[in-house]
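Return atomic coordinates for the entry below.
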Amino acid sequence: MNRSSSRAAMAALSPVVLAGASLCVGAAHAAPATDAVVVAALDAVVVSANRTEQPITDVVADVTVVDREAIDRSGAASVAEVLARLPGVSIVTNGGAASTTSVFLRGAETRFTAVFVDGVRVDSQSTGGASWQGIPLAHIERIEVLRGPAAAVYGSDAVAGVVQLFTRQGEEGFFPSIHAGVGTHHTQDLSASLRGGQGTVDYSLGLATERSDGFNAKPTGNPDRDGYRSHSVSGRLGWKPATGHQLNLTFLDSRQKGRYDGFTPGQDDQTVQELRTLGLNWAARWSEVWSTRVGLSRGTERYETQPSPYETETQVDSYWLRNEWKLGGHGFNLDLERREDHLTNLSTTPSLTRRSQNALALGYTLRAGAHTLQANARHDDDSEFGTHTTGSLAYGYDISPAWRATASAGTSFRAPTLYQRFSIYGIPTLEAETGRNVEAGLRWQSGQNKVGVVVYRNHVENLIDYLSGPGSCINGTGTYPGCYGNVGEALYRGITLTAATQVGAVNLSGSVDWMDPRNAITDKRLPRRARRQATLLADTRVGGWKLGGEVQAVGSRFDDAANRNELGGYTLFNLSASTEVARDWTLLARVNNLANKDYQTARGYATAGRTFYLGLTWAPR
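Next comes the predicted model:
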C-alpha cells in the first residue's frame, strides 16, 4: 500500500472509531457492551499501576487488561501480536513468529518497556529489553499493559511503560483442559493444563508444544521456509498456611528453535531461544492496616544462533520487600529491592559481567471522594554505575459518576547494559538514558460503554545508539569498527482515542493513535514507527456461534533514520468464529489477513499472508 492508499485507509477507519465514541456517549442507558480486547470490568483488579492489587476504578494510569478469552479470539500467534491490537502499541518482526520482534510502546524503543512474567523481570543485558519472540502465548492467562513511565515504582527500564504477563492460576475444584489446533504453513499446536485446589492449596500446570513450517521470511535471500518448533511448561503452586497468609511458587520454562535468513546466502541459519522464570512470593496481612509482601525471583534469557557462533545469556535475580499501610483513604508503601544482573556472551565477552542495583522506593495513594492521588519516589544505587532518583505524581478527579479527568508527570531512566558499557564495542562512561513525561486524560464510562482520550509527551535524553564506521570511536576494536554512545535525543508525542459500545447485538470497540515519535536532534521520524494507526473490533452472537471481526490499519513508516526508505502502510482484516460443538467441547476457527495483504514491517522481511487456523478445546466445568 502506498502513502496515499494508507492515508485513505486511515481516513476511512478513523471516523468509524470516532462514531463509536459518539454512540457511546448516547448509549448511557443501553445494554452493557463487552470490549472485544480490553477486559476491564468495574470490579477488575490490576497490579501494574502500583505493583500491588488495586481496583481499576482507583487507577490513574493508562492501563489495558486482556484476558484469555480475548487472546483466543484475537487469532494472534505470539504475545507481540496480541499487544499490536492495543492502543499505543506497534510491533516490528524480522520474519515469522520465531524471528526478532520489537514492541514499541507509544513509539518508544523495546528496551524502554519493563517486562514481567508472574512478577519475574525478564531482560537482556546484551541487546536491552525482553526477547518477545521467546514468550510462549499458550501459557498466558492475562496481560496488563501500563502506558507511561513507571520507573519510580519499578526502577530502570520502565521509560515508556510496563507489561505484566500472568500464567494460568489455580482455583477451588478440578479443571483439566486440552487444546489441539492446525493451521496454514503446516502449523500444529497441542497444549494441556490442570488447574485446581482444595482447602489451603491451589495449583496449575500447563504443557504446550507448537511447530510450523513457516514461510519464506526473506524473499530476496534464501528461497526457503523459515519455520519453528517450541516446547514449554509452566506451573503455579499456592499455599495458605494461615488466615491472611499466601505463599506462591511459579515457574515457566520455554525453548524455541527457529530458522531465519542471515547474511550468508544459502546458509541454513537457526536460532535457539530459551526463557526460564522462577518466582517465590509471600503475602501476609497482619491487620486491617498493615500487610507485607516478599518476593524472590530469577529470570533467564538465552539466545543462540547456529551455525554462526553467537550465544548470549542474561540472568536477572530480584529480591523485593514491601510493607503497606492503609489508613482510611490513605495508603503508604515502603519498598526495598535488590536486582542482580549477570551476562554471559560467548562471542564477545564483556570485561565486566555482573552488577547489582539496590533501591529504596516510597509510595503514597489517596482516595477521597472525587479525588485520587498517587505519588511515588525511588532511589536506585548501581554497583558500578552510580545512583539515580526518579519520581512521579498522578491525579484523578471524578467530574461526575461517568466522567473522570487525569493528569500525571514522571521521570524515568534506563541504565546502559553491561554489553553496551564493557564489551569491545562498549564505552564505560556511558550515561543512563533519562526521560521526562507528562500526560493528561479524559474518560467517560457508563457500564461497559466508554470513551477515553489521552495526550502525552515523553522526552528522552542521552539516547544510546551504535556509532559505526572507522574513526567513530576511540576504542572501536571489534570486528565492525564502532561503539555505543550517548548521541541521541527522542521526543515521543501523541494522542490516543479509545471507545467501546453496543449497537444492537454487536459489541464494538476500537482505538486510534496519532503519534509523532521523532529524533529531537535531526527532527526525523524514528525508524519503523507510523504516525497513525487504528484498530476496530466487533463481536456478536448468532445462534450458538460467537463471531468476531477486526480491522487493523497502520500508516506508512520509514525503515531508516534518514527517512529515505519508506515502508507502505497496510490494512488487515481478521475474522474468528467459535461454537460449542458438544458439552465441554469448543471449536474455534480464525482467518487472519483475509485480503492476503502483502506488507512489511522491516524492509526485506516478509510477513505472513492469509492464514487459517482451526482449534478444538476440551474444558469440562
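
all contacts plus neighbour counts: C-alpha atoms, from now on.
Will do.

Of all the strand elements in this structure, which one is longest?
Assignment by DSSP state E gives strand 482-503 as the longest strand of the chain.

Check which helix or strand the most centrally placed residue in the chain maps to.
By CA atoms, centre = their mean, the chain has its centre lying nearest to residue 163, at 4.3 Å. Element membership of residue 163 [criterion: DSSP states H and E] is strand 161-167.

Surely residue 222 is within a strand?
No. Assessed with DSSP: H, G, I helix; E, B strand; the rest coil, residue 222 is coil; it does not lie in a strand.

Next one: it relative to residue 267, how far apart?
Distance, residue 222 to residue 267, by CA to CA, to the nearest Å: 8 Å.

Could you check which of the two is surrounded by more residues?
residue 222 (19 against 15; other CA atoms under 10 Å).

isn't the more buried one right up against residue 269?
No. The pair residue 222 / residue 269 is not scored as a contact, 10.0 Å apart, by CA atoms under 8 Å.

mind listing what the residue nearest to the centre of the chain touches?
If you count contacts by CA atoms under 8 Å, 6 or more residues apart in numbering, residue 163 has them with 48, 113-116, 143-146.

and for comparison, fold this next one:
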Amino acid sequence: MSSYPVFTRSAVAIAIASLTLSAVAQESTAPTSPEQIAGPADPIVVTATRIPTRYNKLISDVTVVDQEQIRDYSPAEPISDVLANTPGVTVRSNGGLGTATNVQIRGGTNAQTILLIDGLRLNSATTGAPPWAYIPMPQIGRMEVVRGPTSSSYGSDAIGGVVQLFTRKGEGPTKFYADAGYGTYNTTSQNVGVEGSQDGFSYSVYGSNTHSVSFPTKISNASDYNPNPASYTNTSASGNFAYTVYPGQEIGVKALWGNGQNGFTNSKTQMATSLESLNVLSAYTKNRIVEDWTSLIRFGSSQDNSRSWYANNSQTVFNTTQKQAQWQNDLKLPVGNAMLAYEFLNQAVNSTTAYNVTSRNINTVQGGWNADIGNHLLQANLRNDDNSQFGNATTTSLGYGYFILPTVRGTASWGTGFQAPTFNQLYYPGSGGLYKGNANLQPTRSENTEAGLRYNDGVHSAGVIYYYNNITNLVNYTNNYATYTNVGRSIIQGVTTSYDGRVLGLNVMGSVDYQNPQNADAGTWLAYHPQGFGSLTIEKAVTDWKLGAQMQVQGPQQTAPGTSYNTTLGGYSLFNLYGNVKLYKDVSLFARLNNIFDKQYQTIQNYTTPGSNVFVGLRFDNR
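Got it, this is the predicted structure:
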C-alpha cells in the first residue's frame, strides 16, 4: 500500500485540474450561456439518463467516443483497447487477441460493469462477464461510458458503471466503406460496409474478418508455459434497418453477430481451443403518441456462447441466452422530463456443467425525472427489480448540478447499486469439494457519493470528479474455498481528472485517476487495483492527414494482498503512434504502432501482453 494518504493524492489531483480549468478558461472566449455550447463539444447522450440529454446538462460522469476516435485504432484491435484510454477505466487480459479480458470501471469488478449493445444486455450469466475480447471494433459507430452506480437505471451489475455500444446507422445518400490491412503476428483484417437513407428508410450493413497468429499466453518462466503461438479468428457482421412511417413513428431492427476462435495455453505441453460466438438481435417501434409523450417498445435477444476443447478431447460449454422486452415512455412535463418503463429479462444457461437451476426471470418497473431550471440541474431515479431467485431489489439515485458560470458547473450525486449473484456463485456443482455454489446468496450492495466540477466552453472541456463507493455483502469464498458466502466489504474512493480540447492547434485528450481501493474487512489493498493510472493523446489533424501520439500509464498492482503468495506487478508506460493520409479522393493509408518501445509488462500474473506491434492498411471511405 502507498505511504501517501488519499487526501494528499486527491489534493494534488484537484490542484492539477484547477490549474487546467483556469488555463483553458483564459485561452478561450467563454460563452454567455450553456446553450451556446453546441456541436461536438455538447453531444446528445442517451445512456446516462435513458432520455436523450445534452452532455453539458448531465450530472453523471460520462465519456462519449465517436466514430472518428474509434477509427484511430486498428480494425483488428479489441474494443477494450478504446476503453483503456477513457477516464476511470482499467483493462486486464490473459494474453493477446481473443483471450479473457477484464474491464474495471472505478475499481468495480469485470462483472460489475454492464455492457449494452443498442440497448440490450450482453454478458455471461455464469460468470457475469461481458465478452469484451470478441466485440468487433469495425461494427461499432459510437460508444458511451457512464461511470458510477447506475442500477437505478439499468438494474443488476451496474456498480462500476455502464458501457453502451451503438452499431452504425445510415444517414443521407448511399455511402460505401472498405478496408484491408496487415500487421505484426501475421494479423490480417478486412472490412466492408454500405449505409444510407432514402424516403424514410435507413440502412447500414457491415461485415468484417480478423485473423492473427499471436504469441503464447503464458510467460516463459511460468510452470505451465507452452511455447506455441496462439491463433485468433473473428468474423462479424451488423445490420441496422429503420423506417419512418410518418414523422414521429419509426420501426426498425438491429443485429450484431460475431463468431471467433482462439487457441490458448492449457498446460506445459498442451494447447486448448476456445470457440466464442455472440449475437444481439432486436426489433423496436418508437411512436410519438402525442406531442409530449413518446413510447419505445423493444423486443430482443442476446447470446454469449463459449465452447472449449482440451488436449484430452474433453469439452466444456457455457451458453447464455437473454430474452429481453422493454417498454419505455418519455414524457415532457411542465417542469422537466420524466421516464417510466417496464422491462422483462429471462436469463437461461445451457452448459455441460450440471446446474440445479438453469434460468431466472427479472421483472422491472422504474421511473426517472430530470430537469433544467435556470442554473439548476436535477435528476432522480427509482427502480425495482423482482428477481425469481432472491426477490426484490430497489435502487435509487439523486443528483444536483449548478452552473456557477455558463461554462462551469458543479455537480453532486448519491446512488445505490446492486449485483445479483451469478449462476456459478449460486449453483455451481463443485469438483472435489471446491467452489460449490450457494443458492442462499443475496445481492452485493453499493452506496456511492460523488461531487464534481466541470468546465466546457465549446473548445475546451475539463473536469474533476471525487467519488466514494461503499460496497457491502460481497460474495467471497469461505471455508478453504469450499463455498460462497456474503461476507465481504470494500471501499473504493478516488479522483478522476480529465481534459479534452485544442491547444496550440493540436487536439489534446487526457485523464489521470487516483484510487484508494480497500478491502475494508482485511484492511488491505484490493487485488489487481492500481493506485494510479491515466492516458494522454495528442494529435494533429488537417484535411488530408492526421498524426497522433498516445501514452498510457498504470501504477503497480498487488495480485493477492494480505497473503504469503502476494506479488507486486510493476507499473508501466506504453507509447503508441497512429495516423492516416489521403492518397486519392476517398482512398487513404492508415497505420498504428502500439507499444513502440517494446515494454515488457503484465496485467495478470504470468500472462503475456503484446510487444511492439504495427498494423498498416488501405481504406476506402466516402461516408
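
what's the TM between chain one and chain two?
Overlay of the two chains. TM-score (TM-score structural alignment, normalised by the length of the first structure): 0.92; 592 aligned residues with a CA RMSD of 2.2 Å.

Any idea how far the longest strand of the first structure is from the middle of the chain?
The chain centroid and the centroid of strand 482-503 of the first structure are separated by 14 Å under CA atoms, centre = their mean, to the nearest Å.

now swap in stretch 43-54 of the first structure and tell me
Chain-centre distance of stretch 43-54 of the first structure: 16 Å, with CA atoms, centre = their mean.

buried residues in it?
Going by neighbour count (16 or more other CA atoms under 10 Å), the buried part of stretch 43-54 of the first structure is 45-50, 54.

Mind putting the residues you listed into a markdown table with distance to residue 565 of the first structure?
Compiled in a markdown table, the buried residues of stretch 43-54 of the first structure are given as follows (distance: CA to CA, whole Å):
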| residue | distance to residue 565 of the first structure |
| --- | --- |
| 45 | 44 |
| 46 | 41 |
| 47 | 41 |
| 48 | 38 |
| 49 | 38 |
| 50 | 41 |
| 54 | 45 |
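
Determine which two of those are furthest apart.
Farthest pair in the buried residues of stretch 43-54 of the first structure (CA to CA) is 45 and 50. Separation: 11.5 Å.

tell me the SS of the nearest residue to residue 134 of the second structure once chain neighbours are set aside?
Distances taken as CA to CA, 6 or more residues apart in numbering place residue 98 nearest to residue 134 of the second structure, at 6.3 Å, with adjacent residues excluded. When classified by three-state DSSP, residue 98 of the second structure comes out as coil.

quick one: contacts for residue 98 of the second structure?
133-134, 232, 260-262 are the contacts of residue 98 of the second structure under CA under 8 Å, 6+ apart.

The buried residues of stretch 43-54 of the first structure in strands, which ones?
In strands, judged by DSSP E, the following of those are found: 45-46, 54.

And those, which is closest to residue 610 of the first structure?
Ranked by distance to residue 610 of the first structure (CA to CA), those are led by residue 46 at 35.4 Å.

who's in contact with the closest one?
Applying CA under 8 Å, 6+ apart, we find residue 46 of the first structure in contact with 52-56, 144.

Now compare the contacts of residue 163 of the first structure with the second structure and keep only the conserved ones.
Counting by both residues aligned by TM-score structural alignment, their matches' CA atoms under 8 Å, the members of the contacts of residue 163 of the first structure that carry over to the second structure are 113-116, 143-146.

residues near residue 328 of the first structure, how many?
The burial count for residue 328 of the first structure: 10, using other CA under 10 Å.

should've said residue 200 of the second structure
So residue 200 of the second structure, with other CA under 10 Å, has 12 neighbours.

Also residue 289 of the second structure?
12.

How about the contacts made by the counterpart of it in the first structure?
In the first structure, the residue paired with residue 289 of the second structure is residue 286, using TM-score structural alignment. Contact partners of residue 286 of the first structure, counting by CA under 8 Å, 6+ apart, are 244, 292.

Mind doing that once more with 10 Å?
243-245, 292 (CA atoms under 10 Å, 6 or more residues apart in numbering).

For these, which ones persist in the second structure?
Retained contacts for these in the second structure, judged by both residues aligned by TM-score structural alignment, their matches' CA atoms under 10 Å, are 244-245, 292.

out of the residues you listed, who has the most neighbours?
Within those, residue 292 tops the neighbour count with 18 neighbours, counted by other CA under 10 Å.

What is the three-state secondary structure of that one?
strand.

Count the residues that sit near the closest residue to it other than its chain neighbours.
Nearest non-adjacent residue to residue 292 of the first structure, counting by CA to CA, 6+ apart: residue 323, 4.5 Å away. Counted with other CA under 10 Å, the neighbours of residue 323 of the first structure add up to 16.

Map residue 323 of the first structure onto the second structure.
In the second structure, the residue paired with residue 323 of the first structure according to TM-score structural alignment is residue 329.

How far away from the center of its chain is stretch 13-20 of the first structure?
Put simply, stretch 13-20 of the first structure sits 25 Å off its chain's centre (CA atoms, centre = their mean).

That one vs the second structure, mean deviation?
For stretch 13-20 of the first structure, the mean deviation from the second structure after alignment is 8.8 Å (mean CA distance after the TM-score superposition for the first structure).
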